[in-house]
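Participant: Quick one, fold the following:
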Amino acid sequence: MAEELQDGQPHYVGHRERLRERFRTRGPDSLADYELLELILFRSMPRRDTKPVAKALIDKFGTFAEVFSAKPERLMEVPGVGESVAFDIKVLQAAALRMSLGDARQRPVLSAWSAVINYCRAAMAFDDQEQFRILFLDKKNRLIADEVQQRGTVDHTPVYPREVIKRALQLGASGLILVHNHPSGDPTPSRADIDMTRFIVDAGAKLGLVVHDHIIVGRDGHASFRGLGLL
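Facilitator: Below is the predicted model of the structure:
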């Protein structure tokens, strides 16, 4: 049974209000990661003390970002996290990702590069499996579509250049930004990454498709093929 105060309320009620007040008056920077996570869990767990659950999530996954990037089944390995809590966490992740790409949707992607990088890192950097994503751009470099083309293992994703080009033509795209993640954390391009990119660049050039960049994201940062002189 939860510890109670003299007025009969559970002990965490006062703690919740103190956290809310600190957020209101001092802003989110005044809260530790687990405390911000507590606030988020208040609505998902209205009758439970969220502090131990929030701390357990941070302890298990390492960072705030990794909690939200974790798969639902892994979230539910934490005591107190059921299907509805895991669902709420993934909904909030989806909302955050949509917001992070909002700037790039409103103007040419190449002029909102920092927003693109932030989005790619938020979407993929902490995934425990490789995925290959493509941002399809029109003639004015505005975003047409953002699609995950393939998902793979912890260290490999099969990429089929013919399918990449085919999808670009279906969408009427003029430009591409290739993105994939390295679950190892190190975003350094491999020889296979370089060869695959070159194949797509060459195939696309014959059809008027421009590959603007290939971005690799990982826990330790990101690498840009164009920035490295590989494009």
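Participant: C-alpha from now on. contacts and neighbour counts both.
Facilitator: Will do.
Participant: Determine the longest helix present in the chain.
Facilitator: As assigned by DSSP state H, the longest helix anywhere in the chain is helix 83-100.
Participant: Buried residues of that helix, list them for me.
Facilitator: Using 16 or more other CA atoms under 10 Å as the test for burial, helix 83-100 gives Val85, Ala86, Phe87, Asp88, Ile89, Lys90, Gln93, Ala96, Leu97, Ser100.
Participant: I have a second one here; can you model it like the first so I can compare?
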Amino acid sequence: MTSRTEKHVATGNDKDKAGHRARLRKRFLRKDTEALLDHEIIEYLLALAIPRRDTKPLAKALLAHFGSLAGILTADAQALLRFDGLGETSVAALKISQVAALRLLREPVMQKPIIGSWQSLLDYLHGDMAHLTIERVRILFLNSRNILISDENFGDGSVNETAIYTRQVIHRALELGAVSLILVHNHPSGDPSPSKQDIAITRDIAEAGRRLNITVHDHIIIGRTGHLSFKAKGLI
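Facilitator: All right, here's what the predicted structure looks like:
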């Protein structure tokens, strides 16, 4: 069902809007997409969900509020629903675009040894976590060929609040038959610098893993503008 905010009121500009959308559509079909502005991408996505409304002003308002194309697509669905002019149909259109993008990024991570496709892993993690407004801790469990067995969320909040216990992590690795793992979490502040707590937890898990022949390859912190690798920084 279309929400009240998504209903269209007919105006004399309908033909102009239809012509504008047709031109956008042709640019997509011709693969003439490099020159598309971010608001045009959002505008066209919204036009698919709200076909009889001028969605350019709404697209520009969303960019102003969420800061970027990535900020819109990764925004929480409830935050989008609270935005004036959006309803369930249009929010679903935006979120399915995020899902599709993440599936594309995730595919090489799932099919190849992670250690040999490190940049693909970083691209996937950045796409999934860089714009989260909460801190999320996840663990990637790997088999003897460094292929992903399971990608699991170990809690939302802060590292302190989520209480990532060494025993739980190692126990789960043993349950899955994993021989190695990668710790990952994001910093909503955007700064991927590790805290003392980040470093202490990582070293505790790495030490416990060594006793049971489970290797902690790395701990990656994702920020909006980049990432930090504990291994690269000599912290693990």
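Participant: any idea what Gly71 of the second structure aligns with in the first structure?
Facilitator: Under the alignment (TM-score structural alignment), Gly71 of the second structure pairs with Glu66 of the first structure.
Participant: wait, what's in contact with that match?
Facilitator: With contact set as CA atoms under 8 Å, 6 or more residues apart in numbering, Glu66 of the first structure has these partners: Phe126, Asp127.
Participant: and it, that one's in a helix?
Facilitator: Yes. Assessed with DSSP: H, G, I helix; E, B strand; the rest coil, Glu66 of the first structure lies in a helix.
Participant: Gly175 of the first structure versus that one, what's the distance?
Facilitator: To Gly175 of the first structure, Glu66 of the first structure is 31 Å away according to CA to CA, to the nearest Å.
Participant: Okay, and the counterpart of Glu207 of the second structure in the first structure sits in which element?
Facilitator: Using TM-score structural alignment, the partner of Glu207 of the second structure in the first structure is Asp202. Using DSSP states H and E, the element containing Asp202 of the first structure is helix 191-205.
Participant: Which strands and helices lie in contact with the next helix or strand after that helix?
Facilitator: Sequence order places strand 210-218 as the next helix or strand after helix 191-205 of the first structure, per DSSP H and E. Judged by 3 or more CA pairs under 8 Å, 6 or more residues apart in numbering; DSSP states H and E, strand 210-218 of the first structure is in contact with helix 113-124, strand 175-181, helix 191-205, strand 221-224.
Participant: how big's the offset between the shortest one and the second structure?
Facilitator: Its match in the second structure and strand 221-224 of the first structure itself, once the structures are fitted together, sit a mean 0.6 Å apart by mean CA distance after the TM-score superposition for the first structure.
Participant: Can you list the buried residues in that strand?
Facilitator: By neighbour count on 16+ other CA under 10 Å, the buried set for strand 221-224 of the first structure is His222, Ala223, Ser224.
Participant: what's the nearest residue to Ile205 of the second structure if we skip its chain neighbours?
Facilitator: Leaving aside its chain neighbours, Ile205 of the second structure sits nearest to Thr166 (5.2 Å; criterion: CA to CA, 6 or more residues apart in numbering).
Participant: follow-up on the earlier one: next, the angle from the helix holding Asp202 of the first structure to strand 175-181.
Facilitator: Put simply, helix 191-205 of the first structure runs at 160 degrees to strand 175-181, going by axes from the mean of the first three to the mean of the last three CA atoms, to 10 degrees.
Participant: Could you name the helices and strands sitting against helix 191-205 of the first structure?
Facilitator: In this structure, helix 191-205 of the first structure packs against helix 161-171, strand 210-218, with contacts taken as 3+ CA pairs under 8 Å, 6+ apart.
Participant: wait, which of those is closest to His11 of the first structure?
Facilitator: For those, the distance to His11 of the first structure is smallest for strand 210-218, at 40.4 Å, taking CA to CA.
Participant: what does that closest one contact?
Facilitator: With contact meaning CA under 8 Å, 6+ apart, strand 210-218 of the first structure is reached by 120-121, 124-126, 174-189, 197, 200-201, 204, 222-226, 231.
Participant: Look up the average distance of that strand to its aligned counterpart in the second structure.
Facilitator: Taken against the second structure, strand 210-218 of the first structure registers an average deviation of 0.6 Å after superposition, with mean CA distance after the TM-score superposition for the first structure.
Participant: and that strand with helix 191-205, angle?
Facilitator: 160 degrees.
Participant: The residue nearest to Ile205 of the second structure -> the first structure?
Facilitator: With TM-score structural alignment as the criterion, Thr166 of the second structure lines up with Pro161 in the first structure.
Participant: isn't that match right up against Ile200?
Facilitator: Yes. Contact between Pro161 of the first structure and Ile200 holds when scored by CA atoms under 8 Å: they sit 5.5 Å apart.
Participant: what's the counterpart of Val179 of the second structure in the first structure?
Facilitator: Aligned partner of Val179 of the second structure by TM-score structural alignment: Ser174.
Participant: Quick one: the residues in the second structure that the helix or strand that contains Glu35 of the first structure pairs up with.
Facilitator: Here Glu35 of the first structure sits within helix 33-41, counting by DSSP H and E. Using TM-score structural alignment, helix 33-41 of the first structure corresponds to residues 38-46 of the second structure.
Participant: mean deviation of that stretch from the first structure?
Facilitator: Mean for stretch 38-46 of the second structure is 1.3 Å (mean CA distance after the TM-score superposition for the first structure).
Participant: neighbours of the match of Glu207 of the second structure, just the number please.
Facilitator: The number of residues packed near Asp202 of the first structure is 13, by other CA atoms under 10 Å.
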